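A.B. asks: structural data only, the sequence is not supplied:
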């Protein structure tokens, strides 16, 4: 039973809505700007990808705003857009046949930040009851399921950047087990003092003051990445179910695999190459069948070199177009890979490989065909890669319907 994507909802630094996002990607219009959600002048990282013009009051029920974090607001908005894009009314589907599984990395850090400020300034009686749930990784899954009456299997995966692919692998399992509709994907929003300090602890964020050169994966001047907020929510159904209701799929989730890197200093190699091979095998395709790779593109020189070598060993030097539109948004953690999947699906439909902005000269050892200008192509199969801090690794194969 094939699993297809029938709806896409995007809330990203490149725009709100799949059409706005795709237009910005093709134009190379960056959503990276100076952080304005708080005063970041005293922090070593002052640039990030922020969702422009997002108003929670215009997008979600007013009662939910004080109960939930900005990250959940983004997820609720994206889920509503994805359902509308799929022309799917949840009221017409049995409630136990609809599932929700989302990715989360940071949880509700901004909500928690404000509650901690109240605690330290005013005392414990000022901390609201919703602190107990708004920060929780599963809050977005729960709120989406409640809002749309979805009472089938619901869950959350916290695998940092790789989580956006892992949840789609889980969504495919749920479809195969009988769920009719699965709302999946992820968002993240950790642009607050507490959240930014937590991200700085990895040592992988770029502190360059030039936003056009701060996040340049595979480049000789790569110095890390910039953070961002937002992501994408997708609607998944069985191919037959989509056909029965006349839905036109964006693409098929054809293959998936996950792995976990060995600890630093281990003699075992990174798992990315094996994960790619397993995903291709799961999809029943050969390396030569892959038309484009949406790279993880960490922007960290050592990580970029590992990814480039895995691609070269799998496909051959410069044998497949590689792209990383995420340089326009920053890395969105729980929302990043889901947004990459949305972008890949739009690329399959349009027959265009979107480009990577920023990189100018490839670093030694990065012998890949990095696409730096939009490229028309007959795209049938796309591979999306994601790695999360700590060792999480995932690969997803998408196929044009």
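C.D. replies: Happy to help now that I have it. Quick caveat, the model's predicted, so the values are computed rather than measured.

A.B. asks: C-alpha from now on. contacts and neighbour counts both.
C.D. replies: OK.

A.B. asks: burial of the closest residue to residue 234 other than its chain neighbours, as a residue count?
C.D. replies: Once flanking residues are discounted, residue 234 sits nearest to residue 8: 4.8 Å by Cα to Cα, 6 or more residues apart in numbering. The local packing of residue 8 (other Cα atoms under 10 Å) involves 33 other residues.

A.B. asks: what about residue 8, which helix or strand?
C.D. replies: Per DSSP states H and E: residue 8 is located in strand 3-12.

A.B. asks: so which strand or helix has the residue lying closest to residue 337 once chain neighbours are set aside?
C.D. replies: Nearest in space to residue 337, with sequence neighbours left out and distances taken as Cα to Cα, 6+ apart, is residue 164 at 4.6 Å. Using DSSP H and E, residue 164 sits within helix 163-176.

A.B. asks: quick one: that helix to strand 3-12, angle?
C.D. replies: Per axes from the mean of the first three to the mean of the last three Cα atoms, to 10 degrees, the angle that helix 163-176 makes with strand 3-12 is 150 degrees.

A.B. asks: the host helix or strand of residue 311: which residues count as buried?
C.D. replies: Using DSSP H and E, residue 311 maps to helix 301-315. Residues of helix 301-315 classed as buried: 301, 303-312, 314-315 (neighbour count, 16 or more other Cα atoms under 10 Å).

A.B. asks: ok, residue 280 - how many residues close by?
C.D. replies: For residue 280, using other Cα under 10 Å, the count is 23.

A.B. asks: that one: which element?
C.D. replies: helix 272-283.

A.B. asks: neighbouring contacts of that helix?
C.D. replies: Under the criterion Cα atoms under 8 Å, 6 or more residues apart in numbering, residues 254-259, 261, 286-287, 307, 310-311, 313-314, 393-397 lie in contact with helix 272-283.

A.B. asks: put this next to the first one:
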């Protein structure tokens, strides 16, 4: 039986200039990155406000992919973004301000459809609409201190249309294998050698893959099929273990993003009719249907845990020149948990009051006692001599 969960409640959203095509949240849930027709933007999730960014879209075209990465020697999460015209670039936070560390255009100049980062080896992998898969080593220049990318390999996979890519977490080598998943040809999934790009293995799910989300802890991958919705596969034997059916407009086939939420216990997916669906990962039970207020295509979703509260971010896909709202839902907290939180806050303020009283006594009573002792008649040897 799935654990009973309180409903998601919609909160204040973010007004995003231009269309929204991709979303990603830092590990601590404090900063949201969004990409779209007007480039990449940054948002302070705590205060629900925009953060100053280094640059707009320009010749790079619309931002199609954003990911946050834990990079060696960096105090904060680093942002990587890929664009419509084949550019990828890196932003990092320094002294509270984001700056661009590098920007480079891929040789094939194709739309970048997915990216992943390996924090163990500072490796970035990406794939493009031209069926190209690339691996880049990110290294720091000893003299300038700037990070620079060096191409490790570039490989073309025919009739593939890659939609998702990831480093194999079960591979602990210095050059982790790369898993890349495609939309065409019955959903091919290739495992490439991290050093050379050679094909190590290949299997097919028999359906198109619009997106993928990996849960390495439980050894599963959730694949989003534009025709029938998300499905869960075991990585050990490549067997489908669960399907999550969603309603759809059969007239149009549109890929949607899928992700895990609530520490892997839920699967969250968009739709082509204005809803975000939340499923229990194990049972497949539909836990919530979150409406965005219209029947538009909800292409982009992502999740985060912020102060132990589960949060879902989503955005609709309309015309490229339209402004969109990034919608925000938060899981309601149990009453007992809220009460406990209020009790802790009350206890904290009571403790402050007690400490303040003690400080007052120390600062004001001690001088009074000193004055009283000074006015008392002397005792002991001096008193006896006077007698």
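C.D. replies: Sure, I can see it. Just so we're clear, the structure is a prediction, and the values are computed from it rather than from any experiment.

A.B. asks: what's the TM-score here?
C.D. replies: Here the TM-score for the pair of chains, by TM-score structural alignment, normalised by the length of the second structure, is 0.31; 203 aligned residues with a Cα RMSD of 6.9 Å.

A.B. asks: would you agree the residue nearest to residue 337 of the first structure is in contact with residue 338?
C.D. replies: Yes - judged on Cα atoms under 8 Å, residue 164 of the first structure makes contact with residue 338 at a distance of 4.5 Å.

A.B. asks: give me the common contacts of those two.
C.D. replies: Common neighbours of residue 164 of the first structure and residue 338 (Cα under 8 Å, 6+ apart) are 185, 186.

A.B. asks: which one of these two is surrounded by more residues?
C.D. replies: Neighbour count, other Cα under 10 Å: between residue 164 of the first structure and residue 338, residue 164 has more, with 38 against 35.

A.B. asks: excluding chain neighbours, give the residue nearest to residue 180 of the second structure in space.
C.D. replies: Counting by Cα to Cα, 6+ apart, the residue nearest residue 180 of the second structure is residue 165, at 4.3 Å.

A.B. asks: same for the host helix or strand of the one you found, what does it pack against?
C.D. replies: Residue 165 of the second structure belongs to strand 162-167 when assigned by DSSP H and E. Other helices and strands packing on strand 162-167 of the second structure, by 3 or more Cα pairs under 8 Å, 6 or more residues apart in numbering; DSSP states H and E, are strand 112-118, strand 123-128, strand 178-182, strand 211-215.

A.B. asks: angle of the first one against strand 211-215?
C.D. replies: Which is strand 112-118 of the second structure. Going by the same axes, to 10 degrees, strand 112-118 of the second structure makes 10 degrees with strand 211-215.

A.B. asks: list the buried residues in strand 112-118 of the second structure.
C.D. replies: 112, 113, 114, 115, 116, 117, 118.

A.B. asks: give me the nearest residue to the first one, chain neighbours excluded.
C.D. replies: Going back to what we said before, that points to residue 112 of the second structure. residue 128 (4.3 Å).

A.B. asks: my guess is that neighbour meets residue 115, correct?
C.D. replies: No - in this structure, residue 128 of the second structure is not within contact of residue 115 by Cα under 8 Å, at 9.4 Å.

A.B. asks: is it true that residue 339 of the second structure lies in a helix?
C.D. replies: Yes - assigned with DSSP: H, G, I helix; E, B strand; the rest coil, residue 339 of the second structure falls within a helix.

A.B. asks: who touches it in this structure?
C.D. replies: Counted by Cα under 8 Å, 6+ apart, residue 339 of the second structure has zero contacts.

A.B. asks: number of nearby residues for the residue lying closest to residue 56 of the first structure once chain neighbours are set aside?
C.D. replies: Closest residue in space to residue 56 of the first structure, ignoring its immediate chain neighbours: residue 73 at 6.2 Å, by Cα to Cα, 6+ apart. As a burial measure, residue 73 of the first structure scores 25 neighbours (other Cα under 10 Å).

A.B. asks: any chance you could map the strands in the stretch 101-250 of the first structure?
C.D. replies: Using DSSP state E, counting those that start in this stretch, the strands found in the stretch 101-250 of the first structure span residues 154-157, 181-188, 230-238.
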